[in-house]
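Visitor: Okay, here's the prediction I keep looking at, along with the sequence it came from:
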Amino acid sequence: MPPSTTVQRAIAMMSEAKQSCVLIVADQRLLGIFTERDVVKGSANHSLIKTQPLAEVMTQKLITIEVSETNDFFALSRLLSIKKIRHLPVLDKQEQLVGIITPTSIRKLLRPEYLLRYVRAADVMARQVIHGLPDASVMALTKKMAHHRVSCIVIINHQTFVPIGILTERDIVRFQQMNLDLNQTFARDVMSQPLSTMQPQDSLWDVNQRMHELNVRRLVISHPTGKLAGVITQSQMTKMLDPAEMYHVMKQMQETIDRQTSELKQLNQQLQTANLELDQLSKVDELTQIVNRRKLNEFLDQEWSRLGILGKPLSLIMCDIDHFKSYNDLYGHIAGDKCLREIAQTLRKATRRTSDLVARFGGEEFAVVLPNADNNGAERVAKKIIAQIQQLEIPHSSSSANGCLTVSLGAATVIPNQSNSPEMLLQAADRLLYQSKQQGRNRYSLELLAVSPSVAS
């Protein structure tokens, strides 16, 4: 606008165009600037005379930049931050006005999504928020804005400290254009509400998106409880593009990534440990605390392959508690469970080698795997099992062996090869166990299984 334009006309045009300043120009040459902050300051100290020409109230000493110097996006952001200005007029080589750069124009080009996603609102928001009450006059709040040199006043509920509205510099410009009596106008009647707020943990990217959606230059930040936490302005968003600030943020990002990587490694280790423990638990019989049939099958397959390569024998003893159903009927299931645990521990004691495996096959049946044990070794273990079970002297009135609980065994030995399988060994031991039952129980039956002729040759 020309320097002869009145303050009143300038305010009206700023309000209508929703612009934060008026540039005073004569013959395309920039003379000065008149901003929203000038309106707030003049309103606060009653020096705003609307009939005055802009030439008498404009700021004349301006920081400007040539259009040829506008190719460094970050340098422009840094200049606004260092000089603490919000308006940077752009001139050509003839010093004629060609445009203006503001935090708003920079924010419209703001696209560092990955950077802003890692920064929380809490990291950059202004925590010392100038606030007022809803029954305060606009004049009192305007003076407060001018005194603290801030662009807005957050209106709060005085009891809960919850933000309920906001008054901005642009609102003061609009009120002046409407010729409102600021002393007789109260915040509750003119503040912008309902208030759109975000939380400290929200990312700056989300804050930036919300500013775009609402077409606002600042956002109030509230705690999850609703209480006022801070304010983020466009100037703070622009400051993020300062190379020094970006370096600081990138350093924070790296620290965050390093911390998260370390935490992820720890979680992976914990997960691996938990999976290992879970895998082990899935192979342990809950009642007897020895391995179950799943682990038995895995162990048999593993030893079958290993001993087959070495040409060494593998023995398997199947063990069944004699008359166990009648034992449960006579003494109850609690006693039956205790009996199963005692048998399991006795079988463990009877097989002292670390390479041997004792497993619960199912119900009252157990399996003992003896790697690298021939039929003589299997027979020694079978005799020891029967003897140690008898030594327990577990009462069983239905037993024919002096009224004590006994077991029957079937032991089979084979040299593993590709023409037979662990299932064949299991079937043979089970057949021998049935044979012991048929012959009167409390005994073992033993057999050395023949090697396939094709393998022997």
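Guide: Sure, I can see it. This structure is a prediction, so every number in the text was calculated from the model and none was measured.
Visitor: Only C-alpha atoms from now on, for both contacts and neighbour counts.
Guide: Will do.
Visitor: What segments of the stretch 51-200 of the chain are helices?
Guide: Ranges of helices within the stretch 51-200 of the chain are 54-57, 73-83, 103-108, 113-117, 121-124, 138-148, 169-177, 187-190, based on DSSP state H, counting those that start in this stretch.
Visitor: what angle do the lengthiest helix in the chain and helix 73-83 make?
Guide: As far as residue count goes, and with DSSP state H defining each element, the longest helix of the chain is helix 243-281. Note on geometry: by axes from the mean of the first three to the mean of the last three CA atoms, to 10 degrees, helix 243-281 and helix 73-83 are set 110 degrees apart in direction.
Visitor: elements contacting helix 243-281?
Guide: Packed against helix 243-281, as judged by 3 or more CA pairs under 8 Å, 6 or more residues apart in numbering; DSSP states H and E, are no other helices or strands.
Visitor: So which bits of that helix are buried?
Guide: Of all the residues in helix 243-281, those buried under the rule 16 or more other CA atoms under 10 Å are 246, 249, 253.
Visitor: Now do the contacts for the last one.
Guide: Think residue 253. When contacts are counted by CA atoms under 8 Å, 6 or more residues apart in numbering, residue 253 touches 118, 119.
Visitor: Which residues are in contact with the nearest residue to residue 75 once chain neighbours are set aside?
Guide: Distance criterion CA to CA, 6 or more residues apart in numbering; nearest residue to residue 75, sequence neighbours excluded, is residue 242 at 7.3 Å. Listed by CA under 8 Å, 6+ apart, the contact set of residue 242 reads 74, 75, 77, 78, 81.
Visitor: Give me the buried subset of the residues you listed.
Guide: Buried members of those, scored by 16+ other CA under 10 Å, are 74, 77, 78, 81.
Visitor: ok, structure two:
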Amino acid sequence: MQQTSEIPDLLAKSQSAFLTLPPTTFLQQAINSLAQAKVSCALILENGELQGILTERDIVKTTISQKQLNELTVAELMSSELFTIKTTEVKDIFAVSRLFSQHRIRHLPVLDEENKLVGVLTPQTIRDHLKPEYLLRYVRAREVISKDVVTGLPQESILAIAQKMTQQRVSCIVIMDEKNAYPSGIITERDIVRFHSLGLDFQQVIAQNVMSCPLSTMQPLDSLWNIHRKMQQMGVRRLVITETTGELAGIVTQTQLLKILDPTEMYHVMQQMQTTIEQQTEQLQQLNQRLKLANQQLAKLAELDELTQVVNRRHLKKFLAQEWIHHQQFAKPLSVIMCDVDHFKAYNDTYGHLAGDRCLAQVAQALREVIRQNSDLVSRYGGEEFLVVLPNTNQQGAECVAKKIINKLNNLRLPHSSSSTSDYVTLSLGLATIVPNGDVSINTLLSMADYCLYQAKQKGRNTYITKVQA
């Protein structure tokens, strides 16, 4: 947001809307001009020279003196001791913003090198120019809120309200509901100016009849950016902050917003932002890690047979494709064993489908216990069929695994009274071994294994048949 290229724009904004009056202007006329222009001050010029400034606060002070406004001129009321700045001195927008708090001012007239008035800067001018969205998003109202709020009652006269403003040196009075002590309205310096232009009787008119209501409020956890936007939308310079219960929490003014944009304050805010970003980054990393693990788990479940807890044909297809390419590249033998539970339909008819499910799960577990855990694969192939993939395994190695499978099942001694082969559950196995090349495919290997399985069943079951592709 630094500065040199933005200064002309800032100076242009200072010239956009300000009111000038001669010192001979009667005060009532000046008040009407301020109310009509909806500005917070009038700059007093005589022969082109800046003589002083008349602010809303000056008018509030005059109100409590109860002097006849038609008898007073601007010259009698204006502040002639002015703090001004030359156009050539407007080099650093942050240095300019600090002047408002250092000198306790809300208006900064801008003069050229010949001391001619060219404009006026206010906290709102600076704030609007900086467009501090990203910074203000990270600061909450509770961090800057002013809790020393001057309050009034609905039945108080607007003269009493003006007196409080002057005595307490504040720009607004929050009107509190007498029944529940909640804020119900607000009266500002600008309202006092407007009341004068309307010719209201300050002693007779009470606050509840003229206060701004219903009161638009924000809450302590609202960001300053949202508060800034609401101020702009409503055309106001302060917002009342209430707790979620409706109780008065404090007030945020445009001066407080501007203070946040001071480089010193910005450093602290940036530190808070950095801490917040680091915390959010860590949380995001943790969420991403959990999401990654969850996705991995989902991917695993998507390729796992729910009943037997071995991989399904979807995973088998990918695994075989990868192994086929690898074995073809290095001319290594790839073997598979197609397994089928003998007389499984009769088993289901005798023991029921739930028992059949448990039987298949036990067979799958037995197959997993026989294979090499780091390289081989057991997959449910369909119904009561399983396929065992044996990478880098020749015919002799595949036969060794087949014998282990048959022995493992025989040792399980799972009862099967309806089997014509044995009193226990048995498997028939079809073995196939191939060295992948361009003349054969995965389907060739599977067809060989299926044919051998058929031959094993024809041979009497509970055995294996093997075939090697030359």
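Guide: Cool, the structure landed. Everything quoted here is computed from the prediction, not taken from an experiment.
Visitor: Pull the most distant pair out of the contacts of residue 242 of structure 1.
Guide: Looking at the contacts of residue 242 of structure 1 by CA to CA, the two members farthest from one another are 74 and 81, with 10.6 Å of separation.
Visitor: Which residue lies closest in space to residue 157 of structure 2, excluding its sequence neighbours?
Guide: If you skip the residues right next to it in sequence, residue 157 of structure 2 has residue 206 as its closest partner in space, 4.1 Å away by CA to CA, 6+ apart.
Visitor: Give me the distance between the equivalent of that neighbour over in structure 1 and residue 140 of structure 1.
Guide: Superposed on structure 1 with TM-score structural alignment, residue 206 of structure 2 falls opposite residue 186. Using CA to CA, to the nearest Å, one obtains 9 Å as the distance from residue 186 of structure 1 to residue 140 of structure 1.
Visitor: When the two are compared, which one has more neighbours?
Guide: Counted by other CA atoms under 10 Å, residue 186 of structure 1 and residue 140 do not tie: residue 186 has more neighbours, with 19 against 16.
Visitor: That one reaches residue 138, doesn't it?
Guide: Yes. Shown here, residue 186 of structure 1 and residue 138 form a contact pair, counting by CA atoms under 8 Å, at 5.4 Å.
Visitor: So which residues of the stretch 301-450 of structure 2 form helices?
Guide: Using DSSP H, counting those that start in this stretch, helices in the stretch 301-450 of structure 2 cover 313-330, 344-351, 353-370, 395-412, 442-458.
Visitor: so the second one corresponds to what in structure 1?
Guide: Helix 344-351 of structure 2 corresponds to residues 324-331 in structure 1, going by TM-score structural alignment.
Visitor: so how much does that stretch differ from structure 2 once superposed?
Guide: Per the superposition on structure 2, stretch 324-331 of structure 1 and its aligned residues are separated by 2.4 Å on average (mean CA distance after the TM-score superposition for structure 1).
Visitor: Name the residue closest to the centre of structure 1, please.
Guide: When CA atoms, centre = their mean is applied to structure 1, the residue found nearest the centroid is residue 260 (9.1 Å).
Visitor: Tell me how far that residue lies from residue 248 of structure 1.
Guide: Using CA to CA, one obtains 18 Å as the distance from residue 260 of structure 1 to residue 248 of structure 1.
Visitor: Roughly how far does residue 449 of structure 1 sit from residue 201 of structure 1?
Guide: As judged by CA to CA, residue 449 of structure 1 and residue 201 of structure 1 stand 72 Å apart.
Visitor: and if you look at residue 221 of structure 1?
Guide: 10 Å.
Visitor: where do the contact lists of the two overlap?
Guide: Residues touching both residue 221 of structure 1 and residue 201 (CA under 8 Å, 6+ apart): residue 121.
Visitor: who's more crowded, those two?
Guide: residue 221 (27 against 14).
Visitor: And the next helix or strand past the helix or strand hosting that one?
Guide: Counting by DSSP states H and E, the element that carries residue 221 of structure 1 is strand 218-222. Next along the chain after strand 218-222 of structure 1, taking DSSP H and E as the criterion, comes strand 228-233.
Visitor: can you tell me what part of structure 2 the helix or strand following that next one aligns to?
Guide: With elements assigned by DSSP H and E, the helix or strand that comes after strand 228-233 of structure 1 is helix 234-239. Taken onto structure 2 by TM-score structural alignment, helix 234-239 of structure 1 occupies residues 254-259 there.
Visitor: With that, I have no additional questions.
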